[in-house]
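# Just to be clear, the model below is a prediction. Sequence and coordinates:
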Amino acid sequence: MESAMGPVKKWGKRYGAMMLSVPVDADLLKADSWTASNVLYYDSTYLDGNFGGWLEGNAVVDQSGQLWDILRVDDRSTTAEKAAMVKITSNGREASFNDDQGFVPFDGGSKKFTILYDSISQHYWTIANHIPEKVKEENLGKNPAGIRNTQALFSSRDLKNWTMEKVLLEHEDVAKHGFQYVDFLFEGKDIIFVSRTAYDDGGVGARNNHDANYLTFHRIRNFRKTL
């Protein structure tokens, strides 16, 4: 999760990355059941001064057993999106970040994403907002976090190298169409997911691509065959 109590009181820059954890057999309603790590707040020196903040992290365990907080990254200087990998100790008390190695290429990384591990395929999977090259060319200079009209399925073996397996949802319009804030589950051979969706509704439509007018349910059949 993130603390919003950073010294810079602006979106993005106010967020500090942290982990909150609890034993599986503990009483979740008791405050002293929970362990909080230290908070890593905004650092203006990251990404050669182009770091705009990190937020909406994922708790993910890699194949060696290391726990990570993998976060969305705000960097408006480029369309080459990325994620940040914050290292968490096994007791959940210490968060640390190496800015030389901790930023990894991640298509869709400027928007919220969820990462899950599938033990059958032995891959990590995510559904994220890909930006096609044509859309990049048509929207030069725009913040990549605001381009959400294409949603795609990605896989990885190591959390650092990701492959786009399939485009799932797309619309040619960027301004008032979006598929975003996806969360998903594995269900047998399929992935089921929900999307906060801005789309045509027979009236005025969504206010913009972010302020969606639908919550939509989707199924990816035999998703492992995309590998």
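Received, thanks.
# hey, let's count contacts and neighbours off CA atoms from now on
Will do.
# is it fair to say residue 136 lies in a helix?
Yes - according to DSSP: H, G, I helix; E, B strand; the rest coil, residue 136 belongs to a helix.
# Can you get me a residue count around the residue nearest to it when sequence neighbours are not counted?
Closest residue to residue 136 apart from its sequence neighbours, by CA to CA, 6 or more residues apart in numbering: residue 79 at 7.2 Å. Applying other CA atoms under 10 Å, we find 20 residues neighbouring residue 79.
# isn't residue 79 right next to residue 133, touching?
No - counting by CA atoms under 8 Å, residue 79 does not reach residue 133; the two are 9.8 Å apart.
# dropping in the other structure now:
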Amino acid sequence: MKGQNKWGYQPYTPVNVAYKRMLPHICRLAPGEDYAEFEWLDKGGEGKHFVFWKPVTSTENYSCRELEGQKAKLTGLTAECNYEFFITREKQEKKSDTRIFRTGRAIGMVVNYLHPEDTAFACSGRYLCSPSLVKLPSGVLLASMDVFVSHGPQNLTFLFRSEDDGVTWEYVTDLFPCFWGKLFYHKDALYMLATSTEYGSLFIGKSLDEGYTWSEPVTILPGAGLGTEGGPHKGPMPVVCHEGRLYTAVDYGSWETGGHGNGLLSIDEEADLLVPENWSCTDFLTFDSTWEGAAKGRSGGGLEGNAVAGPDGEIYNVLRYQMAGCEPAYGKALVLKGNKRNAEEPLTFAWFADFNGGSNSKFDLLYDEKSSAYWAIVSEVVEEQKPTQRNVLSLAVSKDLRKFRIVNRMLDYRLEDPAMVGFQYVSFLIDGDDILFLCRSAFNNAHNMHDSNYITFHRIEGFRKYLL
């Protein structure tokens, strides 16, 4: 075995089971109401390939058919039923991992699926998380997501592409180690800003071929990789350009160490993004419960902020305000102000925004020049007695970053158990007159509302009409 010095793998497998790289591998799974689409690859040999499948609880023999091409669809399946399946290579005892899926009505377009009992990616986790969406100059959409489980390794990311505006998706590559990754495009190159694992080192890598191959990532901020020690917390938050500088929000700390400080990471837009010394980070500001307008009670403070230029031209960080257990328990977002003249100066408290959806779950926030408004996709609280619910996904808008209003409910599943159904951690972009977004979706017998089994793609057509 040779030493390895790369970031992208097709597919990634731990070195102690490197033989699996030469076996058939199922790299994408997308079940529907009575069918399941999947994509596969096999670097170990040529010849005929066959797929075998049956219901998980069945004692009958597997159904089998020959595969043609790298994509396939199993049809005529029973709705709301768990199936297991695998792929073999002809005349060899070479088979893929046995994968599991559950049929059921899909919401949006399924980019990828991972059954909560599927252990194929146990080297990282069991659930899909951290969706990130970017549109390239070629018109290609790229979607990334990682695999997590509480207190697990949490270090594997999948990348998919769509060449038809999100109607169909196909596998590109795995990135390892890569967690909480944010895709963005800048000056003729694609970048991924991520951590190595939860609270691991924050680093950045670059691709010049639309994500198929990647540079070795370089570290911007070190991290211990342990919640008991703390480190960078960097969800896939927006990267924005303002007055010649790129900005993105970053936090530092952990829940185990008592919370997170909040900051902004930035760099001159003309600088080399792969030179760590070119980046600047503010000192991290600790939440203060005496700030004017703070909720009464013990709060987790701010987390997962959005860098954005305010109406006054200054740079701000608009954060999820963790209010669970406080009075009130929802309805605000935390706004901190940066200093665009001193990129390392700590943020300062600005105000608490009136914002249903600005607490207890990550949200994406973008400014749209055409409407002169700030748009966000949020987990809206529609029942006061359920302030942590994530089963209603809504579009919110603001003109001043101080007061937001809900203008459209895209996914309303309030009648579903809020402990089991969640639509959350959206990554979105503005595409002409439409909004395109990826959602971390938990439904159809997910492990729970937080531990998602789907990453789904959605489109809001003519979104500016909701401003009225």
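That came through, no problem. Keep in mind that this is a model prediction, so the values were computed, not measured.
# hey, where'd the helices end up in the first structure?
133-138 (DSSP state H).
# picking up where we left off before, now for residue 79 and residue 133 of the first structure: what residues contact both?
Counting by CA atoms under 8 Å, 6 or more residues apart in numbering, no residue touches both residue 79 of the first structure and residue 133.
# Just give the closest residue to residue 88 of the second structure, not the sequence neighbours.
Leaving aside its sequence neighbours, residue 88 of the second structure sits nearest to residue 95 (CA to CA, 6+ apart; 4.2 Å).
# Which stretch of the first structure lines up against stretch 174-194 of the second structure?
Under the alignment (TM-score structural alignment), stretch 174-194 of the second structure falls on nothing in the first structure.
# Go through that stretch and flag the buried ones.
For stretch 174-194 of the second structure, a neighbour-count test (16 or more other CA atoms under 10 Å) marks 174-185, 190-194 as buried.
# Could you tell me which of those residues belong to strands?
174-175, 179-185, 190-194 (DSSP state E).
# for the first structure, which residue is closest to the average position?
For the first structure, residue 113 is the residue whose C-alpha lies nearest the centre (CA atoms, centre = their mean; 2.5 Å).
# thinking again about what came up before, will you turn the ones in strands among the buried residues of stretch 174-194 of the second structure into a markdown table that also has distance to residue 65 of the second structure?
Formatted as a markdown table, those follow (distance: CA to CA, whole Å):
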| residue | distance to residue 65 of the second structure |
| --- | --- |
| 174 | 28 |
| 175 | 32 |
| 179 | 37 |
| 180 | 38 |
| 181 | 37 |
| 182 | 39 |
| 183 | 38 |
| 184 | 40 |
| 185 | 41 |
| 190 | 39 |
| 191 | 40 |
| 192 | 39 |
| 193 | 41 |
| 194 | 40 |
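# Nearest to residue 427 of the second structure among those?
residue 182 (9.2 Å; CA to CA).
# ok, the closest one to residue 348 of the second structure distance?
25 Å (CA to CA, to the nearest Å).
# How about residue 260 of the second structure?
15 Å.
# Likewise for residue 451 of the second structure?
Separation of residue 451 of the second structure from residue 348 of the second structure (CA to CA): 34 Å.
# Over to residue 411 of the second structure?
35 Å.
# same thing with residue 277 of the second structure?
Distance from residue 277 of the second structure to residue 348 of the second structure, by CA to CA: 24 Å.
# surely residue 151 of the first structure meets residue 171?
No - contact criterion CA under 8 Å: residue 151 of the first structure and residue 171 do not qualify, at 9.6 Å.
# Compare these two and say which is more crowded by neighbours.
Using other CA under 10 Å as the criterion, residue 151 of the first structure and residue 171 rank with residue 151 on top: 23 against 14.
# Over in the second structure, tell me which residue corresponds to that one.
In the second structure, residue 151 of the first structure lands on residue 393 (TM-score structural alignment).
# That match reaches residue 409, doesn't it?
Yes - if you go by CA under 8 Å, residue 393 of the second structure and residue 409 touch, sitting 6.0 Å apart.
# and for those two, which residues touch both?
Joint contacts of residue 393 of the second structure and residue 409 (CA under 8 Å, 6+ apart) do not exist.
# what range in the first structure matches stretch 305-321 of the second structure?
Against the first structure, stretch 305-321 of the second structure falls on residues 57-73 (TM-score structural alignment).
# residues of that stretch that come out buried?
In stretch 57-73 of the first structure, the ones that count as buried by 16+ other CA under 10 Å are 57, 58, 59, 60, 67, 68, 69, 70, 71, 72, 73.
# Out of those residues, the closest to residue 162 of the first structure would be?
Relative to residue 162 of the first structure, the closest of these is residue 70; by CA to CA it sits at 13.6 Å.
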